[in-house]
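>>> Sequence unavailable; structure follows:
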């Protein structure tokens, strides 16, 4: 189901999904309720244009709601752009020493958190080591 009348994702991905025989697309539709006891049994779906609500059988639910950054926890640090994406350099460093960001929270295009995480871990290690070299008494956690 999709809450709009068309997709805004990359056309190649949309085309691939639409050609998949196992997927039935419901446009202008939102999930309003998940029902079941100890497991999903039905869902209530609402047509956003007509307001009509229908109940459908379901064995499970996978929700994916776009790409909005969850960065409220750093909003006062001034390391995000106006949309909330954390800004880093290519070594995952923010403008605040010792604070790194990885994965889809970053300003740049969608990244793989594994490779970003590896880069950030190495940079964090170098940062801590540089503090220790300066005489700070820090230990690794």
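All right, it came through fine. Not measured: the values here are computed from a predicted model.
>>> contacts and neighbour counts: CA atoms only from here.
Will do.
>>> Please name the nearest non-neighbouring residue to residue 42.
For residue 42, ignoring the flanking residues on the chain, the nearest one in space by Cα to Cα, 6 or more residues apart in numbering is residue 57 at 4.3 Å.
>>> where's residue 114, which helix or strand?
helix 113-133 (DSSP states H and E).
>>> Buried residues in that helix, which are they?
For helix 113-133, burial by neighbour count (16 or more other Cα atoms under 10 Å) applies to 113, 116-117, 119-121, 123-124, 128-129.
>>> could you say what helices and strands that helix packs with?
Using 3 or more Cα pairs under 8 Å, 6 or more residues apart in numbering; DSSP states H and E, no helix or strand is in contact with helix 113-133.
>>> got another, please set it beside the one above:
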């Protein structure tokens, strides 16, 4: 990774910390490897755009929900945005490197780790992902 990439990652990590996110090692390692990756592919005949850009989820003041509510729903200590799918379904990572999709009140498990998640995003339709139940309090 060059100096510009390290500086860019550092600024993005600082940006998230200022917004209140707890920066986990899983996020830092993920973002160093995949940050700013943009993929436009067809999955079983359907277009899918995967954009590992942290600014889309946080640009809609969705931070409080990602910081406070989603960790309770996924059973983790924290969650941090890592990007989006098709500009609407947010991607988050927890402290154990597990990746989830957040869309319109639903939570899908995308993968147990980044490599597994990418493989799933490249090969599975939405209905093939496991959906977590949303608690009554939400």
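On my side now, so go ahead. Quantities reported herein were computed from a predicted structural model and do not represent experimental measurements.
>>> quick one: TM-score?
Once superposed, the chains reach a TM-score of 0.23 (TM-score structural alignment, normalised by the length of structure 2), with 59 aligned residues with a Cα RMSD of 5.0 Å.
>>> For burial, what's the neighbour tally of the residue nearest to residue 42 of structure 1?
Neighbour count for residue 57 of structure 1, taken as other Cα atoms under 10 Å: 11.
>>> Over to residue 114 of structure 2?
Residue 114 of structure 2, neighbours per other Cα under 10 Å, totals 19.
>>> Verify the contact between it and residue 100 for me.
No. With contacts counted by Cα atoms under 8 Å, residue 114 of structure 2 stays clear of residue 100, the gap being 10.4 Å.
>>> Would you map the helices across structure 2?
3-18, 25-34, 55-58, 63-64, 70-74, 114-123 (DSSP state H).
>>> Using a markdown table, lay out those helices together with distance to residue 92 of structure 2.
Converted to a markdown table, those look like this (distance: least, Cα to Cα, whole Å):
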| stretch | distance to residue 92 of structure 2 |
| --- | --- |
| helix 3-18 | 13 |
| helix 25-34 | 9 |
| helix 55-58 | 9 |
| helix 63-64 | 11 |
| helix 70-74 | 9 |
| helix 114-123 | 11 |
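>>> Nearest to residue 80 of structure 2, out of these?
Taking Cα to Cα, helix 25-34 is the member of the helices of structure 2 nearest to residue 80 of structure 2, at 7.1 Å.
>>> Can you get me a residue count around residue 121 of structure 2?
Using other Cα under 10 Å, residue 121 of structure 2 is surrounded by 20 other residues.
>>> Can you tell me the closest non-neighbouring residue to it?
Closest residue in space to residue 121 of structure 2, ignoring its immediate chain neighbours: residue 110 at 7.2 Å, by Cα to Cα, 6+ apart.
>>> how near is that neighbour to residue 12 of structure 2?
23 Å (Cα to Cα, to the nearest Å).
>>> Of the two, which one has the most company?
residue 110 (26 against 17).
>>> Check the contact between that one and residue 117; I expect there is one.
Yes. Contact criterion Cα under 8 Å: residue 110 of structure 2 and residue 117 qualify, at 5.2 Å.
>>> Between the two, which contacts overlap?
residue 99 (Cα atoms under 8 Å, 6 or more residues apart in numbering).
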